[in-house]
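In: Pasting the sequence and the predicted coordinates here, then a few questions.
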Amino acid sequence: MNPREFKINIPDERIEDLARRLRATRWPAAMDGGNWDDGASLTFMRRLVDHWSNRFDWRAQEARLNRLSHCMGTVDGQELHFIHQPGHGPSPMPLVLTHGWPGSFTEMERVIPLLADPGAHGGDPADAFHVVVPSLPGFGFSAAPASPGTSAFKIAEWWLKLMKGLGYERFAAQGGDIGAGVSTWLARRFPDQVIGVHINYIPGSYRPPLGAGQPPVTAQEQAYLETVAAWSSAEGAYAAEQATKPQTLAYAMTDSPVGLAAWIVEKFRAWSDCDGDIERVFTMDELLTDVSIYWFGQMLDASFRIYKENRLRPLAFEASERVATPLGVAVFPRELPTPPRSWVERVFNVQSWTTMPRGGHFAALEQPHLLVEDVRAFFRPLRR
């Protein structure tokens, strides 16, 4: 794989182009500028763009992010960006952390040092991990896939080769959102190489076997299915578009930074434990750093298209199939609809199921210490 050092360095002309586009924004009207019921609030978006234009310093964010150990490598012809932070402890466990949409590798910025060097952060050095944080293909600084078929199924294979290329023959996995899908595919496809998997989201494409020979759907499971249907009807338009016509969406988002910001920021508000006040959980700079990475990456068609790929290759199981790899689940209260434990145990070997006191979909950003402690606790017995 020949990993090589990488530093983020966005050309000045692309930063200047962004500034010009922000100045030239054509704003829509709104019946109620402060309301989020119809989508991103006009009042908030005007404040966000004012901050982006007049106070946000990309070079400062770039310098901070460059303190992480960035690398580039090639797996099966696919150029991948990743962070590789060796652990400090008596026997660190290799761990691949995978982000989702609309996140990026920056989601993991707070948890990387806690996982890699617990002794320096009030923890036990015996809980140390060698931490690897790849950017999904077409996200951040990983190249866009060159051909169709790059679903979580395929990415799991690339992660296996990435980890082996770094010298890790056996390793652990953790993820949320799309990262949970990649992690569970790792558990399913490569049980001999994957020590265990910890997730803070149940993949939306997960389909356990049902019907003849299977346990009947419980009342709790049926209530979950009804909740999912209601949520999809009220909140799922973004996923339907990205999973069916991602290219059409990409034209608008590639051309308008404000349109892209509205598309992303609305999800950070809706899916986080913020009680409607997005700035209670995320700073303007945190939001804009994530949005800027999508903007500068110029691969929005690919970052949307992964929804279509995952729809075409869902995490569906045959009647007799079971996954033996140990699974740990952290359930945050403001996560998207989450099934009961019994639904996941129809297929997976669930060894840990933790109900968290607070936090939402972006667990590594919202509650890094809660997430890290649960990851440490889950993998502790698997180190033996």
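Out: Arrived safely. All values derive from a computational prediction rather than experimental measurement.
In: C-alpha only now, for contacts and for neighbours.
Out: OK.
In: Residue 292 versus residue 316, what's the distance?
Out: Using Cα to Cα, to the nearest Å, residue 316 is found at 35 Å from residue 292.
In: One more: residue 40?
Out: To residue 292, residue 40 is 17 Å away according to Cα to Cα.
In: Against that first model, consider the following:
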Amino acid sequence: MSVPVDPTPRTATVAAVPEPRAEADLTAVRPFEVHVPDAELAELRRRLAATRWPTRELVPDRAQGVQLTTMQELTRYWASEYDWRRCEARLNALPQFTTEIDGVDVHFVHVRSPHADAMPLIITHGWPGSVLELLDVIGPLTDPTAHGGRAEDAFDLVLPSLPGYGFSGEPSVLGWDSGRVARAWAELMHRLGYTRYVAQGGDVGALVTDLMGRQAVAGLVGYHLNLLTAVLAIGDHLPKESDQERAAAEAFATFRQDGFGYFLEMATRPQTIGYALLDSPVALAAWLLDHDTDSYQKISRAFVDGQPVGRLTRESIVDNVTLYWLTRTAASAARSYWEDARALAAALASGQPPPAVTVPVGFTTFPGEIWASPRSWVEAVYPGLAYFHEAERGGHFAAWEEPEVFTREVRAAFRHLR
């Protein structure tokens, strides 16, 4: 398939207004580079220096939210030691592109393997992540022989930024829930010439990937997940007989009772929180850090104790926060939760079960996940489960935190589809 390519690189400044394009340009795949003006970085440092701090929390843990010591050390590092240009150069060393799909410019990294017969794989990030959380798996997945693997495990990688996230465009109309993203991703793979491919996702990316399967999009022959999003809809009906099942149920109950704040706010009032996130870089950082207990403790340890876990380093964490800040996407990203909450409510109100999955599904449970789903739970959602494994380490942001473990799982999950 011939892919139309506009050879002129598009440069990402900050909050750029999309250029008007002729109808013939709409399906073009356009090279893309990131170049943030110096003035934007200077303004970021000015805002960091002008932060108005709250008093210290009244509890010894994160029960009241992100702790003051963590935020002050993150801000000190961000303002005095952090270098965005290193992240920018790393992105620009990769083949990046944009293409318009359904009225939205989609940014993606597309790395072809040097090995023949590589399997095309689209991986979708989640919130509060970005394509940055996937960068450390690019080399091992596309060129396994250079990273201790076998040539027959090679993938061509497509790593898109969700609409409203990162360097993708912001939807200007309602209806961009994960189901619509799933259809857009199928169009993206078709546009790139892939007629047979697999998909992977965690967090929001797990929902997008699962909906690709349930929509039976053309070309998809299997997928792998590391979060069981169906628990949000049917968690009360899953088995709770074994110790592992009861532990997962308790973790899910804790999430709904004590870890649901960010989720509920974005699912109901994304615009309200957006004002703070677009105006204060420290508010943005705190909001992105306050996700799940496991990842928060690891991130806090990286800043307060100087002891990062895996690749959750100070630098990589601030890379991701800075990307949200410079692209002004915190509010549009939050709106994706609002869209998905309404789509889920409508699906549940219909009383109809979701469409069956007809392609093989693989699943990896990481021990630090918000709810570490046991095999029985996964099989309740995917009765013909093709691959299941419990990883030895890693949490919610598996590819970011433990890229070597994540890579091994992805290779194993899709090996039978080669």
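Out: Happy to help now that I have it. All figures in this text were calculated on a predicted structure; none of them were measured in a lab.
In: sorry, back to before: among residue 316 and residue 292 of structure 1, which residue is more densely surrounded?
Out: Neighbours were tallied for residue 316 of structure 1 and for residue 292 using other Cα atoms under 10 Å; the higher tally belongs to residue 292 (20 against 13).
In: how many other residues sit next to the closest residue to residue 299 of structure 2 other than its chain neighbours?
Out: The shortest distance from residue 299 of structure 2 to any residue other than its chain neighbours is 6.5 Å, reached at residue 312 (Cα to Cα, 6 or more residues apart in numbering). The burial metric for residue 312 of structure 2, expressed as a neighbour count using other Cα under 10 Å, is 22.
In: what's near enough to touch residue 312 of structure 2?
Out: With contact set as Cα atoms under 8 Å, 6 or more residues apart in numbering, residue 312 of structure 2 has these partners: 298, 299, 302, 400, 401.
In: Quick one: map residue 361 of structure 2 onto structure 1.
Out: Under the alignment (TM-score structural alignment), residue 361 of structure 2 maps onto residue 327 of structure 1.
In: average offset between the strand or helix carrying its match and structure 2?
Out: Assigned by DSSP states H and E, residue 327 of structure 1 belongs to strand 323-331. Here the mean offset of strand 323-331 of structure 1 against structure 2 after fitting is 0.9 Å, by mean Cα distance after the TM-score superposition for structure 1.
In: buried residues in the helix or strand following that strand?
Out: On the C-terminal side of strand 323-331 of structure 1, the closest following helix or strand by DSSP H and E is helix 341-345. Residues of helix 341-345 of structure 1 classed as buried under the neighbour-count rule (16 or more other Cα atoms under 10 Å) are 343, 344.
In: Also stretch 24-32 of structure 1?
Out: For stretch 24-32 of structure 1, burial by neighbour count (16+ other Cα under 10 Å) applies to no residue.
In: same thing with stretch 243-256 of structure 2?
Out: For stretch 243-256 of structure 2, the neighbour count (16+ other Cα under 10 Å) marks 245, 247, 248, 249, 251, 252, 255 as buried.
In: With stretch 373-391 of structure 2 instead?
Out: Residues 373-378, 381-382, 385-388, 391 are the ones in stretch 373-391 of structure 2 that count as buried (16+ other Cα under 10 Å).
In: same check, this time on stretch 267-282 of structure 2
Out: So for stretch 267-282 of structure 2, counting by 16+ other Cα under 10 Å, buried means 267, 268, 270, 271, 273, 274, 276, 277, 278, 280, 281, 282.
In: Nearest to residue 410 of structure 2 among those?
Out: Of all the buried residues of stretch 267-282 of structure 2, the one sitting nearest residue 410 of structure 2 is residue 267; the distance, using Cα to Cα, is 30.3 Å.
In: Show me what that closest one lines up with in structure 1.
Out: Across the two structures, residue 267 of structure 2 finds its equivalent in residue 243 of structure 1, going by TM-score structural alignment.
In: Residue 137 of structure 2 now?
Out: For residue 137 of structure 2, the equivalent position in structure 1 is taken to be residue 111, counting by TM-score structural alignment.
In: I'd say that match and residue 372 touch.
Out: Yes: applying Cα atoms under 8 Å, one finds residue 111 of structure 1 in contact with residue 372, separated by 6.6 Å.
In: returning to that earlier point: want to throw the buried residues of stretch 267-282 of structure 2 into JSON lines with secondary structure and distance to residue 122 of structure 2?
Out: Compiled in JSON lines, the buried residues of stretch 267-282 of structure 2 are given as follows (DSSP: H, G, I helix; E, B strand; the rest coil; distance: Cα to Cα, whole Å):
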{"residue": "267", "secondary structure": "helix", "distance to residue 122 of structure 2": "26"}
{"residue": "268", "secondary structure": "helix", "distance to residue 122 of structure 2": "30"}
{"residue": "270", "secondary structure": "helix", "distance to residue 122 of structure 2": "28"}
{"residue": "271", "secondary structure": "helix", "distance to residue 122 of structure 2": "30"}
{"residue": "273", "secondary structure": "helix", "distance to residue 122 of structure 2": "31"}
{"residue": "274", "secondary structure": "helix", "distance to residue 122 of structure 2": "29"}
{"residue": "276", "secondary structure": "helix", "distance to residue 122 of structure 2": "33"}
{"residue": "277", "secondary structure": "helix", "distance to residue 122 of structure 2": "29"}
{"residue": "278", "secondary structure": "helix", "distance to residue 122 of structure 2": "30"}
{"residue": "280", "secondary structure": "coil", "distance to residue 122 of structure 2": "33"}
{"residue": "281", "secondary structure": "helix", "distance to residue 122 of structure 2": "31"}
{"residue": "282", "secondary structure": "helix", "distance to residue 122 of structure 2": "32"}
